[in-house]
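A.B. asks: sequence? don't have it. structure:
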């Protein structure tokens, strides 16, 4: 920056850091999820998963957790979802709760179904399962064969089934504001590198490094996707998105980031297993949005010496701050 200033160039580079935390699930309120699963006489394994996937990968992660608990390959699980007639209530897709809450319900359902199978042949917990056409082979020191066609089917056609519910252990706040509003918290730290054109007021993010404690990354690729999407949203909030009645009432004038606005994002996955999460996993959603805008504003401050306290940091706002026209 000193060299650029000496040479008369208006572009300054800055680095900003911000941290954040977020509770997973509803605040001090019951928010259970229920998951159902069954095995048909033909050996088909079916997961009734009602958690709505809005792009975050809940269908994949919840199926992975169930398959792990049951002890079968994930590609052997047939998923039924998005139909309130045939799937139990898995709660709303909000509050970064689906991996945590519905994932736990899926884990419990898979474990319950596994216990039924092992009980049929008095096999140990560590026994391996191989579910094939019309049979289950349970292997420990000796193989046990369960002929599924000899078991009575229920009204839905399942010879073995389980339905389990999980509700996070929270406590309402007392009159002094003390309690346990969340059973689980996620933590994050973001570093942003920006270039600020002091003549034009434009801010161009150059790089993001985002570290997130996710407990256990059930699916690392989906974790990275969540981080990238959250940073895109946070960047829009910090630099672009401004509602002006009568002016920015459509997506032509109300600016949101495109792929061309997002800089390279390096995701650092921190895995500190959570006591309540399925296999130690935590939710990851809103967590990413929280430190993104503060990291960008800190980077602007580092680049040009001016602190902005309101978003978005549009070119006009940055220019006004550089001229000392914005109130603290």
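C.D. replies: Perfect, I can see it now. Just so it is clear, the model here is predicted, and its values are computed rather than measured.
A.B. asks: switch to C-alpha atoms for all contacts and neighbour counts from now on
C.D. replies: Will do.
A.B. asks: Please name the residues that touch residue 120.
C.D. replies: Going by CA atoms under 8 Å, 6 or more residues apart in numbering, residue 120 touches residue 146.
A.B. asks: Repeat that for residue 171.
C.D. replies: Counting by CA under 8 Å, 6+ apart, residue 171 has contacts 28, 29, 179, 180, 181, 182.
A.B. asks: I figured the third one hits residue 173, correct?
C.D. replies: The reference is to residue 179. Yes: between residue 179 and residue 173 there is a contact at 4.4 Å, judged by CA atoms under 8 Å.
A.B. asks: ok, second structure coming up, stack it against the first:
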């Protein structure tokens, strides 16, 4: 992540009147799986099942500003903030329930829809705890903050911080030397994701990034004054999707929520170089310009032996 987004992110968590949990954040899910990840992070922190957690996401009338969703920030920044909010809510619940159960907060845990103590007969429903909050005049909604500003003050913050992800990709291509058409047949992508909070979503993120990289490599080119629409700015279609094998390498991050690292743009970057290297081996000469359109590939083929 760079200077484009705030290093301070805020989310909220609430105990509803009926005893379920509500998380408020601004991390719009437009296919990358943030709804599932934020719900999962909150449930894991609270120690309850995911069906006990309701997510209110990107409703500007209800949710705080959780910063931009770009630069692989959502899971790292918003996820850490959601985890903080869920933990703060759990501690607030235990503080109220401890008085009702005559127990120490440290002896309490959440189980399904109840707060349970160290003894089997020491438990109370979360709906009853919610009523006690209201009777005491205490808010059932708490704030969670994740803030890296102290570590990276504005005047000394570098363009990019050391919180990086790494990956490697390999491609297999088929080239028609008469037309210059390149087809990506197979692509393997191995990426260090820290810890995959939701593995299917993580794999989907990497597959989507690979397809963006395929477009960069083979077809997407904006020419000012010429490119006016998607008839001359060519995005890869579903038919261009290669066989994609994703390998999730998990080396937990010290700072990420439960060890997670950001998984977004990272898998885009190695795709075009992998395809370019495969093409170079196939035709025996390098193409020096992206995208590697058929005319450019044909020109490279014709230059062999010069």
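C.D. replies: Thanks, I have the structure now. Computed from a predicted model, the values in this text were never measured in an experiment.
A.B. asks: Send over the TM-score of the superposed chains.
C.D. replies: TM-score of the superposed chains, computed with TM-score structural alignment, normalised by the length of structure 2, equals 0.88; 295 aligned residues with a CA RMSD of 2.6 Å.
A.B. asks: just to revisit the earlier point, list buried residues within the contacts of residue 171 of structure 1.
C.D. replies: Buried residues within the contacts of residue 171 of structure 1, counting neighbours by 16 or more other CA atoms under 10 Å: 28, 181, 182.
A.B. asks: mind putting the residues you listed in CSV, secondary structure and distance to residue 44 of structure 1 included?
C.D. replies: Output for these, formatted as CSV (DSSP: H, G, I helix; E, B strand; the rest coil; distance: CA to CA, whole Å):
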residue, secondary structure, distance to residue 44 of structure 1
28, coil, 39
181, coil, 40
182, coil, 37
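A.B. asks: and stretch 152-171 of structure 2, how far out from the chain's middle?
C.D. replies: In terms of CA atoms, centre = their mean, to the nearest Å, the centre of stretch 152-171 of structure 2 is set 16 Å apart from its chain centre.
A.B. asks: and if you look at stretch 139-151 of structure 1?
C.D. replies: For stretch 139-151 of structure 1, the distance to the chain centre is 38 Å (CA atoms, centre = their mean).
A.B. asks: hmm, back to that, so which of the buried ones among the contacts of residue 171 of structure 1 would you say is closest to residue 128 of structure 1?
C.D. replies: Comparing these against residue 128 of structure 1 with CA to CA picks out residue 182 as the nearest, at 35.9 Å.
A.B. asks: Can you tell me the residue that sits opposite the closest one in structure 2?
C.D. replies: Matched by TM-score structural alignment, residue 182 of structure 1 corresponds to residue 161 in structure 2.
A.B. asks: Now tell me what touches stretch 252-269 of structure 1 from outside.
C.D. replies: Everything outside stretch 252-269 of structure 1 that qualifies as a contact, by CA under 8 Å, 6+ apart, is 205-214, 217, 220, 223-224, 227-228, 232-233, 235-236, 240-243, 247-248.
A.B. asks: taking those residues one by one, which sit in helices?
C.D. replies: Mapping those onto helices (DSSP state H) picks out 220, 223, 224, 227, 228, 232, 233, 235, 236.
A.B. asks: State the distance from the corresponding residue of structure 2 for the last one to residue 183 of structure 2.
C.D. replies: Counting by TM-score structural alignment, residue 236 of structure 1 lines up with residue 215 in structure 2. Using CA to CA, to the nearest Å, we find residue 215 of structure 2 at a distance of 11 Å from residue 183 of structure 2.
A.B. asks: Neighbour count: those two, which is higher?
C.D. replies: With neighbours defined as other CA atoms under 10 Å, residue 215 of structure 2 and residue 183 compare such that residue 215 has more, 24 against 18.
A.B. asks: Burial check on residue 30 of structure 2, number of neighbours?
C.D. replies: 8.
A.B. asks: picking that back up, pretty sure the match of residue 182 of structure 1 sits against residue 7.
C.D. replies: No: counting by CA under 8 Å, residue 7 is not a contact partner of residue 161 of structure 2; they are 11.1 Å apart.
A.B. asks: what touches both of these two?
C.D. replies: In contact with both residue 161 of structure 2 and residue 7: no residue, using CA under 8 Å, 6+ apart.
A.B. asks: where do the strands sit along the stretch 201-306 of structure 2?
C.D. replies: Using DSSP state E, counting those that start in this stretch, the strands of the stretch 201-306 of structure 2 run over 243-249.
A.B. asks: make that the stretch 1-150 of structure 1, sorry
C.D. replies: Counting by DSSP E, counting those that start in this stretch, the strands of the stretch 1-150 of structure 1 are 11-23, 33-40, 45-49, 77-81, 128-132, 135-139, 143-147.
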